[in-house]
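[1] Compute the structure for the input listed below.
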Amino acid sequence: MSSPVWHPFTQHGLGEPIPLVTHAEGAILHTADGRRVIDAISSWWVTTHGHRHPRIMAAIAEQAGQLDQIIFAGWTHEPAETLANGLIEMMPAPLSRVFFSDSGSTSVEVALKMALGYWANRGEPRHRILTLEHSYHGDTIGAMSVGARGVFNRQYAPLLFDVGLIPFPAPDREQVALDALEAACRERPAALIVEPLILGAGGMLIYPAATLAEMRRICSNHSVLFIADEVMTGWGRTGTLLACEEAGVVPDILCLSKGLTGGSVPLAVTLATEAIYDAHYSTDRSRMFFHSSSYTANPIACAAANANLAIWREEPVLSRIAALAERQALHLAALADHRGVRNARQLGTITAVEVGSGEGDYLSELGPRLLRHFGANNILLRPLGNTIYVMPPYCIDETDLATIYREIMNAIESRDHGCAN
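    Below is the predicted model of the structure:
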């Protein structure tokens, strides 16, 4: 009998093998059949310092011996209080309020509800949300609504609300996007939500920091709330703690997850300014912020996040990130010279290339062939259609990093995978 597990983003009808992972350490996964697999995408962008980081694992074990779970509506606990204070110290002012949730998608749902609640409670209801073309913000209903319409959500279109779509600021078309945003903001929308500097699931599409800064300026000029979804980019992926730092931008609302716990356990936060909190602050119970989940601010997850913050405060994390980015740049440069590679690009510890002919899409037949090649060679890479990207844990050593790029080169050169010209 086959496993009863229904895996995400997996077409079980294809009968593709699903490895059983038994344990992990650093940048390496170990499988039940004895394979050593290099985690080249940080297990879907979550693992920052490496799997089973000792400080984070110790914090989880200690907290599990004290308090496992407690309702967070009207109650609190020390790990959450410590984490909230630590985040406020680390994140830019005027972000001063921390709302806990469970995942990147739910942190986006919280952000959207905060934005709508802000305007409603001010007696100035605004309902429209603006978003960038090709965006991806998660798989819950609100998050899908502000993401690109297509294969990810076509079947669920009746559930999705309408949004204002701003063209992606592609090279030499940045002003087109900015002009469209300026026009849309004149219609007094509630908020703009963006993935700062790089669109992840949309194909690792990079745009300039200056464009991000100008988008923020336009929103501020029109009193449109600016939501930064840093679920992927936060915690150093782009070279700084937040991608917004590189543009000198501070959002009104900030979404964080994935690397918040070093990738060890699920947790998310949505940070907001005092003005957004104040719009919900009242003696009128009908104006409270109506959102929660059963596991909001789980103490064990908060303890893991506190250990992650301590690592950032006490260890040279940014230096490690810079060194990794420098090593990746050398490998990417060698890869970029190959005739089968297009649009080689890098942002911090994220690199990406297009392979094969044509633009391709998420359902490109090239993607599964590449996936099989990497799996057969003990590397965890999940191409986005014909886009191959690398986003490893910061602890990866040079031998394993070189192996990743060598196998990308081998995949491109293999005619069996349809990549060579």
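[2] Could you use CA atoms for every contact and neighbour count after this?
    Fine.
[3] At the geometric centre of the chain, which residue do we find?
    Residue closest to the average C-alpha location in the chain (C-alpha atoms, centre = their mean): residue 232, at 1.9 Å.
[4] which ones are touching that one?
    45-46, 200, 256-259 (C-alpha atoms under 8 Å, 6 or more residues apart in numbering).
[5] Neighbour-wise, which one of the residues you listed leads?
    The residue in the contacts of residue 232 with the most neighbours, by other C-alpha atoms under 10 Å, is residue 257 (31 neighbours).
[6] Now it. Nearest residue, chain neighbours left out?
    residue 268 (4.2 Å; C-alpha to C-alpha, 6 or more residues apart in numbering).
[7] Let's see this one next, to set against the first:
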Amino acid sequence: MSQSDTFFDYKHIWHPYASMINPVPCYTVISAKGVYLKLKNGKNIIDGMSSWWSVIHGYNHPILNKALKKQIRKMSHVMFGGITHPSAIALCRKLISLTPEKLDCVFLSDSGSVAVEVAMKMLIQYWQSLGQKRKLFLTIRNGYHGDTFAAMSVSDPENSFHKIYNNLLPTNLFADAPISSFYKDWDANDLISFQKIIEENSSKIAGVILEPIVQGVGGMNFYHPTYLKKIKILCDHYSIPIIFDEIATGFGRTGKIFAFEHANVIPDILCLGKSMTGGTITLAATLASRHIADTISNSKTGCFMHGPTYMGNPLACAVANANIKILKTNQWKTQVSNIEKQLFKNLLPLIDHPYVIDIRILGAIGVIECSRLVNMFSIQKFFVENGVWIRPFKKLIYIVPPYTISSHALKKLTNVITMALNNTKLFM
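    As a prediction, the model looks like this:
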């Protein structure tokens, strides 16, 4: 990549959550292998982010690459309206076998945000099919469900990237986020806010939507499994369907194949994405119960009103099949367990650091909550110069490495985080 290419990128390409006037510098990656990103200057850096939670088996995995090559020789894409194909059928079989028996109707889409949109549209149409015009959704604060409009409307209106859109979004219901953390005692007071809202609005609520156990970029909070159990009991009591957004946590990230397994509960609708293809190509899925699917299908409309152009893309489905095949060898269980143990060993001692408020670890997720905001420009440069790719936000430095990371590479990530905490120039 030439100097002119770098300048063109800086001048004309709009990156995520970035300014076009004063953008944070981008680092050019020319190839990737395993857990390493190779920069244009030839330097290899360890990816601690799995390309935003998705590359769980590392880059350029031979099995995933082989699946893509095999499929592309047949066809790269075909419309899913009125047409089906073997890769999509095989994938939906695998998703149904991997998830609870209740979830047996699969709607494929092309991104996590769209999977959430689909889930919410399903419930609005579900209630319309029953002769009720319910449009309110109940969730908890500190949540994040994506950047499209319905997804933004159920992300925290105050503590998210979407505050500037608040006056344009549908108004939904937000209960206080639970304070009881995953590893500490359950406090029944956590349920008061949610219970009050659901009792007062039960006849208006179309559905509840939650990130089970792990709240992602809304604050990287890990809440107590009992909270999820109690929410499910309330939803069942009032016959309100519940959506679990497992886009970030699905496929082993928390030490369970799905995070809701920590609470031993089952949703009515499940949203999946990110690591479903092992981070090779975009794909998402919304799984619904037969009851919801049949209720919608028996309505006057007679069908669910949604259909992305790239729905069921054969390339994406083929590589997702290969990814799930890798997961079914169950190596991920040992890999994630080993990562968790090492994170406890290497990160927990930082709890006494003057810049650290809290350390949170679950599965292959490690979070350091700092007392000061990070200087994004400075800290990103510091990480790259020290051979790692970690992308913090606000007061959080967190890592979600590929499951295949070696003990040595993981130690490098945590060592560089320690070095960053000791550098006052990297904080505001």
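[8] TM-score of the superposition?
    The TM-score (TM-score structural alignment, normalised by the length of structure 1) is 0.94; 412 aligned residues with a C-alpha RMSD of 1.7 Å.
[9] Map the residue nearest to the centre of structure 1 across to structure 2 for me.
    Structural alignment (TM-score structural alignment) places residue 232 of structure 1 against residue 248 in structure 2.
[10] Could you tell me how far that match is located from residue 18 of structure 2?
    Going from residue 248 of structure 2 to residue 18 of structure 2 by C-alpha to C-alpha, to the nearest Å gives 22 Å.
[11] secondary structure element for residue 343 of structure 2?
    Taking DSSP states H and E as the definition, residue 343 of structure 2 sits inside helix 331-347.
[12] Please tell me which residues of structure 1 that helix aligns onto.
    Per TM-score structural alignment, the counterpart of helix 331-347 of structure 2 in structure 1 is residues 316-332.
[13] and the gap between the match of residue 232 of structure 1 and residue 364 of structure 2?
    Computed with C-alpha to C-alpha, the distance linking residue 248 of structure 2 and residue 364 of structure 2 is 12 Å.
[14] And residue 164 of structure 2, by the same measure?
    Look at residue 164 of structure 2 and residue 364 of structure 2: by C-alpha to C-alpha, they are 32 Å apart.
[15] who has more neighbours, the two?
    When residue 164 of structure 2 and residue 364 are compared for neighbours, residue 364 comes out ahead with 26 against 11, by other C-alpha under 10 Å.
[16] Contact partners for residue 297 of structure 1?
    Per C-alpha under 8 Å, 6+ apart, neighbours of residue 297 of structure 1: 72, 80, 100-102, 267.
[17] From these, which land in helices?
    Of those, the ones assigned to helices by DSSP state H are residue 80.
[18] want to throw the contacts of residue 297 of structure 1 into TSV with distance to residue 341 of structure 1 and neighbour count?
    As requested, these are exported to TSV (distance: C-alpha to C-alpha, whole Å; neighbours: other C-alpha atoms under 10 Å):
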residue	distance to residue 341 of structure 1	neighbour count
72	50	18
80	46	23
100	42	26
101	40	27
102	38	22
267	37	28
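[19] what about the strands in the stretch 151-300 of structure 2?
    Under the criterion DSSP state E, counting those that start in this stretch, the stretch 151-300 of structure 2 contains strands at 173-175, 205-210, 214-215, 221-222, 242-245, 269-272, 284-289.
[20] for the last one, which positions count as buried?
    Within strand 284-289 of structure 2, the residues scored as buried using 16 or more other C-alpha atoms under 10 Å are 284-289.
[21] once aligned to structure 1, how far is it on average?
    When structure 1 is superposed, strand 284-289 of structure 2 averages 0.3 Å from its matched positions, counting by mean C-alpha distance after the TM-score superposition for structure 1.
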